[in-house]
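Undergrad: have a look; sequence and predicted model below, questions after that.
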Amino acid sequence: MTTLVKSNLTGIWQGLYSYPRRLKPVTFTATLIESGAWLSGSVHETAQDQWGDWLEVCATLLGKRAERTVGFTKTYDGENGWNHSVVYDGVLSNDATEIEGRWSTPEWSGRFLMIRPEGRRVRALNAIFARV
């Protein structure tokens, strides 16, 4: 049985979310700050609008973490007419380097994946130093 690494989620995460239709997946960068059970932060992404144009958009996020369950609401800042919110519900991997789950709005839903590359790098370095 694998146990969850006790790890704070604060840091830079790279992500990807997909749409249920023919729109291309969107990559994003999220900066998470975990304080107690609370999560806050920001998201920067290049997203496709309804006409197929690509736009740079920003959002804030606010949510909670309970063990491996991670949930937050991403709210766009209003630039380029994007001012709606998106709910994310995911599960943290045992090594605390990935969050995978579903996002939803009243009209849409899809899957997402967030990866914290720095977490894997630190773990690999610790393993190397442990052998030396």
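TA: That came through fine.
Undergrad: from now on I want contacts and neighbour counts done on CA atoms only, so please keep to that.
TA: OK.
Undergrad: helix or strand for the spatially most central residue of the chain, just tell me which one.
TA: Compute the mean C-alpha point of the chain, and by C-alpha atoms, centre = their mean the closest residue is residue 114, 4.4 Å away. Using DSSP states H and E, residue 114 maps to strand 109-115.
Undergrad: and the comparison structure, right after this:
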Amino acid sequence: MANITGSWLGTYWQRGKPTRFQATFIQNGNMLCGNILDDSYLGEATLQGEVVGRNISFVKTYISITKKRASVNYKGTISEDDNSMQGKWDFFGMLGFQNWEAHRNAENLEDELRKYITVQVPKNIKELESIKV
């Protein structure tokens, strides 16, 4: 099963016009949740969905100050290396199916945290003793 937890950068197309977005996916087994920030007036959204094998599906729900919540359905396929995905989205059939794609952000926060912890933790007691407080 694919693991997509982390930060992603993507694009979706609406009537031929691209919109960039940044997504943070949190995967627990098949369950998926997270946040998306569109580079448009629509702004921030939450997401909930699932990953089954290499297939992904989720509903993106925009957070709106008007308390109206617009939801968008996404379906797609995750690449073999777990670093990209692509598919189709639709707004409940109103705009037809449109393309989207996303790529794992090179600045994966989980990997950065692991590197930081590995570098910062002393490897032995002599190293610990040499640290001046």
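TA: Nice, thanks for sending it over. Remember, predicted model here, so these are calculated numbers, not experimental data.
Undergrad: sorry, back to before: show the subsequent helix or strand relative to the strand holding residue 114 of structure 1.
TA: helix 117-131.
Undergrad: quick one: distance of that following helix to the chain centre.
TA: 22 Å (C-alpha atoms, centre = their mean, to the nearest Å).
Undergrad: repeat that for stretch 50-68 of structure 2.
TA: Using C-alpha atoms, centre = their mean, the offset of stretch 50-68 of structure 2 from its chain centre is 11 Å.
Undergrad: do the same with stretch 21-37 of structure 2
TA: Distance, centroid of stretch 21-37 of structure 2 to centroid of chain: 5 Å (C-alpha atoms, centre = their mean).
Undergrad: what range in structure 1 does it sit on?
TA: Aligned by TM-score structural alignment, stretch 21-37 of structure 2 falls on residues 28-44 of structure 1.
Undergrad: and the matching stretch, which residues are buried?
TA: 28-34, 39-44 (16 or more other C-alpha atoms under 10 Å).
Undergrad: do the same with stretch 58-73 of structure 1
TA: Across stretch 58-73 of structure 1, burial judged by 16+ other C-alpha under 10 Å covers 58-65, 70-73.
Undergrad: and the residues you listed, which is closest to residue 99 of structure 1?
TA: Closest approach between the buried residues of stretch 58-73 of structure 1 and residue 99 of structure 1, by C-alpha to C-alpha: residue 70, at 7.6 Å.
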